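J.: Need a 3D model of the sequence below.
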Amino acid sequence: MEKPPAQMTVIGISKPGGPEVLLPETRPVPVPAPGELLVKVEAAGVNRPDVAQRSGSYPPPPGASDLPGLEIAGVVVALGAGASKHKLGDKVMSLVAGGGYAPYCIAQDAQAMTVPPQLTMLEAGAVPETLMTVWHNVFERGRLQPGETLLVHGGSSGIGTMAIQLAKALGSKVIVTVGSKEKANACLKLGADHAINYKTEDFVAAVKEATGGTGVNVILDMVGGDYVERNYDAAAVDGRIVQIAVLGGAKATVNVTRIMVKRLIHTGSTLRPRSNADKAAMVAAIEAKVMPLFREGRIKPLIDSTFPLQKAADAHRRMESSEHIGKIVLSL
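T.: Model prediction:
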């Protein structure tokens, strides 16, 4: 294998602000510490937290790279001491704590996953963040069971499109909320049973109609705000609401009685600050239960658009337009 260079040109955040603050800079190529891999990046996913970090509202956790980018796919070019899960030359995809907008990036050996042959490297770069978010929140926290119904807000997002496919592949029904006919059609094509346009329909009434009045068993919500109380309305008895973002606001006024009467569970999580051990445990569960679905061709990420790394600002503009359907990926 060729030796990695000493320096590389990355895309950094020159100061908090709009997409135009994403600018090239020169950085040393990182050296993997014990338990780490150095990956030559071929694709890096773009996610909402990247946008939040760029605007100054989501600082990286202590010890993480200050560069944006939370998921990558590429080839292992150097191993830290004790890294034994992967070897030089392996094609891997991984969640990273930062640093993805670069030609070389550090990944944890235990969190990296072998790229299934059914995926291109571009597709692999669109997988780790959404897959781990959906797996942990819908299945580990929300305990979605076969035969139950999942409601996904933002069904056409990267997370939404992954949630639809995974829930359907594992035997559940799926209802989504979306903001346009085009997005509704995309979700139905992926396997969603119902798509509700939240701009023209009341999602609570539409959910009750679609479920014969019983409501949904699990709700994956990235909106928060006034959706919280409406989620309680749309949930079935013993329903689980899982909060993964608050794009509509972090504060809500709720009638707590409804939680008691319906025996609801409202939980939530964020992925980036979780410990490496937690993330490695999620990866182990995904490798056992979800990777076979990729290998069988039953799941693959929906790619909205790809941009070269140096056009990362345009990728952020695309994300902030909210017109995308599926994942936005940077190609190296």
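J.: Please make it C-alpha for all contacts and neighbour counts, starting now.
T.: OK.
J.: just checking, residue 146 touches residue 166?
T.: No - taking CA atoms under 8 Å as the definition, residue 146 is not a contact partner of residue 166, at 11.2 Å.
J.: Between those two, point out the one with more neighbours.
T.: residue 166 (25 against 13; other CA atoms under 10 Å).
J.: what about that one, distance to residue 144?
T.: From residue 166 over to residue 144 the distance is 11 Å, taken as CA to CA, to the nearest Å.
J.: and what of residue 170?
T.: For residue 170, the distance to residue 144 - CA to CA - is 9 Å.
J.: So which of the two has more stuff around it?
T.: Neighbour comparison, residue 170 and residue 144: the larger count goes to residue 144, with 23 against 15 (by other CA under 10 Å).
J.: Would it be right to say that that one lies in a strand?
T.: No - Residue 144: not assigned to a strand; according to DSSP: H, G, I helix; E, B strand; the rest coil it is coil.
J.: hang on, isn't it packed against residue 218?
T.: Yes - contact criterion CA under 8 Å: residue 144 and residue 218 qualify, at 6.5 Å.
J.: Could you tell me which residues touch both of these two?
T.: Residues touching both residue 144 and residue 218 (CA atoms under 8 Å, 6 or more residues apart in numbering) are 138, 150.
J.: and residue 9, which of the three is it?
T.: Quick answer, by three-state DSSP: residue 9 is strand.
J.: Does anything pack onto the one helix or strand residue 185 maps to? Which helices or strands?
T.: For residue 185, the host element (DSSP states H and E) is helix 181-190. Applying 3 or more CA pairs under 8 Å, 6 or more residues apart in numbering; DSSP states H and E, one finds that helix 181-190 contacts helix 158-169, strand 173-178, strand 194-197.
J.: export those to CSV and tack on distance to residue 296?
T.: As requested, the helices and strands packed on helix 181-190 are exported to CSV (distance: least, CA to CA, whole Å):
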stretch, distance to residue 296
helix 158-169, 11
strand 173-178, 20
strand 194-197, 25
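J.: Residue 87 is nearest to which of these?
T.: helix 158-169 (28.3 Å; CA to CA).
J.: How far off centre is that closest one?
T.: 11 Å (CA atoms, centre = their mean, to the nearest Å).
J.: Quick one: the strands in the stretch 151-300 of the chain, in order.
T.: Secondary structure of the stretch 151-300 of the chain (DSSP state E, counting those that start in this stretch): strands at 173-178, 194-197, 216-221, 235-243, 265-268.
J.: packing partners for the second one?
T.: I take that to be strand 194-197. So strand 194-197, by 3+ CA pairs under 8 Å, 6+ apart, packs with strand 173-178, helix 181-190, helix 203-210.
J.: Mind doing that once more with 10 Å?
T.: Applying 3 or more CA pairs under 10 Å, 6 or more residues apart in numbering; DSSP states H and E, we find strand 194-197 packed against strand 149-153, strand 173-178, helix 181-190, helix 203-210.
J.: Here is the second sequence; please produce its structure so I can put it next to the first one:
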Amino acid sequence: MYAITIPEAGGPEALVWAEVPDPVPGEGEVLVEVVAAAVNRADLLQRQGFYDPPPGASPYPGLECSGRIAALGPGVSGWSVGDEVCALLSGGGYAEKVAVPAGQLLPVPAGVSLRDAAALPEVTCTVWSNVFMVANLRPGETLLVHGGSSGIGTMAIQLAKAVGAKVAVTAGTREKLDRCAELGADILINYREQDFVEEIAKATDGAGADVILDNMGAKYLDRNVRALAVNGRLAIIGMQGGIKGELNIAMLLNKRAAVSATSLRARPLSEKAAIVAAVREHVWPLVADGHVRPVVDRAVPLAEAGKGHQTLESSDHIGKVLLLAPAATA
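T.: Model prediction:
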């Protein structure tokens, strides 16, 4: 088969389409023939040499994909060859085939094409596990989403609205804020022109945000704590703004607030399987009835994955960027 390899760390040009050995599904795994994969920030970090795959994972980038089951490994039940699926991966999505633990498979939800299903696993698992399983967002509360027009952001808006929460977003252009509003966002903040702490205070009569989903890390840490409501919960899922920040413990104590930070890739298989099962139970029905949908900005051939990386690096997108395997373009 062919896959995107990274012979040396570097820019988008470091991604090389090359012939590699076919993966073989092990105990409890299935082999998926990939139709589409999606680009995530973690893939950019891996390409740059900053985010190695966990032990035992595929060396190729790609944390989610969609496709058809081509073979079943030993001990797999409940799935059949030919089933159309999407999957949460530890790596290997940028390839024609990938071996996936069966617990990380999801059926393609009703109303979504096999291609577009590649845009769902990472964002649904990230948002559900952080906003709902950890931060416990409840109906009537206010969620602030940084990067509201991103793949994660567009999913967080829809899921929060589906459970009856109020949603605030930050984004850097009018076009992106307008798209967030179309998805249901109530409070639109242009981070280039407005202070999100002040805007959240205005919009909530000084109460603040009950939950904040943050992709920036260090750069926003102090302001995020200031923007939290009493009993607020800050969920950090990224470090685009750096890795070291100063935390005002007194403010955190006064607000009786909590800060959590999580990632998906290196979690044990059992934890990832539990998150996938929760997404199938709680999110898939919302997708099937049209309340939630994947937001796809564009799709490029998998062999030209560097173009997808350039799009993410320039932030010239709204929603997800897909990579189409030869099986999808033949």
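J.: overall similarity of the pair, as a TM-score.
T.: The pair, once superposed, lands on a TM-score of 0.97 when counted by TM-score structural alignment, normalised by the length of structure 2; 325 aligned residues with a CA RMSD of 0.8 Å.
J.: any shared contact partners between residue 166 and residue 144 of structure 1?
T.: Taking CA atoms under 10 Å, 6 or more residues apart in numbering as the contact rule, residue 166 of structure 1 and residue 144 both touch 135, 138, 172.
J.: got a winner among those residues for most neighbours?
T.: Neighbour-wise, these (other CA under 10 Å) top out at residue 138, 26 neighbours.
J.: So that one sits against residue 172, correct?
T.: No - if you go by CA atoms under 10 Å, residue 138 of structure 1 and residue 172 don't touch, sitting 11.3 Å apart.
J.: how about residue 32 of structure 2, what's its partner in structure 1?
T.: Following TM-score structural alignment, the counterpart assigned to residue 32 of structure 2 within structure 1 is residue 39.
J.: need the contact list for its match.
T.: Residues in contact with residue 39 of structure 1, defined by CA under 10 Å, 6+ apart, are 4, 30, 32, 72-79, 88-94, 100, 103-107, 112.
J.: With residue 143 of structure 1 instead?
T.: Contact analysis of residue 143 of structure 1 by CA under 10 Å, 6+ apart lists 135-137, 217-218, 240.
J.: three-state assignment of the residue nearest in space to the middle of structure 2?
T.: By CA atoms, centre = their mean, structure 2 has its centre lying nearest to residue 123, at 3.0 Å. Under three-state DSSP, residue 123 of structure 2 falls in the helix class.
J.: What of residue 32 of structure 2?
T.: strand.
J.: With the flanking residues excluded, which residue is spatially nearest to it?
T.: residue 69 (4.4 Å; CA to CA, 6 or more residues apart in numbering).
J.: for structure 2, which helix is longest?
T.: helix 269-282 (DSSP state H).
J.: average gap between that helix and structure 1?
T.: Here the mean offset of helix 269-282 of structure 2 against structure 1 after fitting is 0.8 Å, by mean CA distance after the TM-score superposition for structure 1.
J.: Read off where that helix ends up in structure 1.
T.: Matched against structure 1 by TM-score structural alignment, helix 269-282 of structure 2 falls on residues 276-289.
J.: Return the residue of structure 1 aligned against the residue nearest to the centre of structure 2.
T.: Using TM-score structural alignment, residue 123 of structure 2 pairs with residue 130 in structure 1.
J.: dump the residue contacts of the residue nearest to its match when sequence neighbours are not counted.
T.: Nearest residue to residue 130 of structure 1, sequence neighbours excluded (CA to CA, 6+ apart): residue 159, at 4.9 Å. Residues in contact with residue 159 of structure 1 (CA under 10 Å, 6+ apart) are 47, 127, 129-134, 152-153, 220, 222, 301, 326-327.
J.: what do you get for residue 118 of structure 2?
T.: Residue 118 of structure 2 neighbours (CA under 10 Å, 6+ apart): 34-39, 63-67, 85-88, 93, 108, 112, 294, 296, 320-324.
J.: Could you pull out the residues contacting both of residue 146 and residue 166 of structure 1?
T.: Joint contacts of residue 146 of structure 1 and residue 166 (CA under 10 Å, 6+ apart) are residue 172.
J.: can you tell me how far the match of residue 123 of structure 2 sits from residue 239 of structure 1?
T.: Distance from residue 130 of structure 1 to residue 239 of structure 1, by CA to CA: 23 Å.
J.: Equivalent analysis for residue 205 of structure 1, please.
T.: For residue 205 of structure 1, the distance to residue 239 of structure 1 - CA to CA - is 17 Å.
J.: same deal with residue 248 of structure 1?
T.: 22 Å.
J.: go on, residue 43 of structure 1?
T.: 37 Å.
J.: So these two - more neighbours on which side?
T.: residue 43 (30 against 25).
J.: For that one, which residues are in contact?
T.: Counting by CA under 10 Å, 6+ apart, residue 43 of structure 1 has contacts 71-74, 93, 100-103, 120-126, 306-309, 329-332.
J.: Equivalent analysis for residue 324 of structure 2, please.
T.: Contacts of residue 324 of structure 2 (CA under 10 Å, 6+ apart): 34-38, 65-66, 94-96, 115, 118, 299-305.
J.: returning to what we had before: which residues in structure 2 does the helix holding residue 185 of structure 1 match up with?
T.: On the basis of TM-score structural alignment, helix 181-190 of structure 1 is assigned to residues 174-183 in structure 2.
J.: Give me the mean deviation of the matching stretch from structure 1.
T.: Counting by mean CA distance after the TM-score superposition for structure 1, stretch 174-183 of structure 2 comes out at 0.5 Å.
J.: What lies in contact with that stretch?
T.: Applying CA under 10 Å, 6+ apart, the external contacts of stretch 174-183 of structure 2 come out as 147-150, 153-159, 161, 167-171, 184-190, 291-293, 295, 316-319.
J.: Can you tell me what residue 197 of structure 2 aligns to in structure 1?
T.: Residue 197 of structure 2 maps onto residue 204 of structure 1 when the alignment is built from TM-score structural alignment.
J.: what's the counterpart of residue 313 of structure 2 in structure 1?
T.: Counting by TM-score structural alignment, the partner of residue 313 of structure 2 is residue 320.
J.: Spatially, what comes nearest to its match if we skip its sequence neighbours?
T.: Per CA to CA, 6+ apart, closest to residue 320 of structure 1 is residue 51, 8.0 Å.
J.: what's the answer for residue 230 of structure 1, then?
T.: In this structure, residue 230 of structure 1 finds its nearest non-sequential neighbour in residue 204, 6.5 Å apart by CA to CA, 6+ apart.
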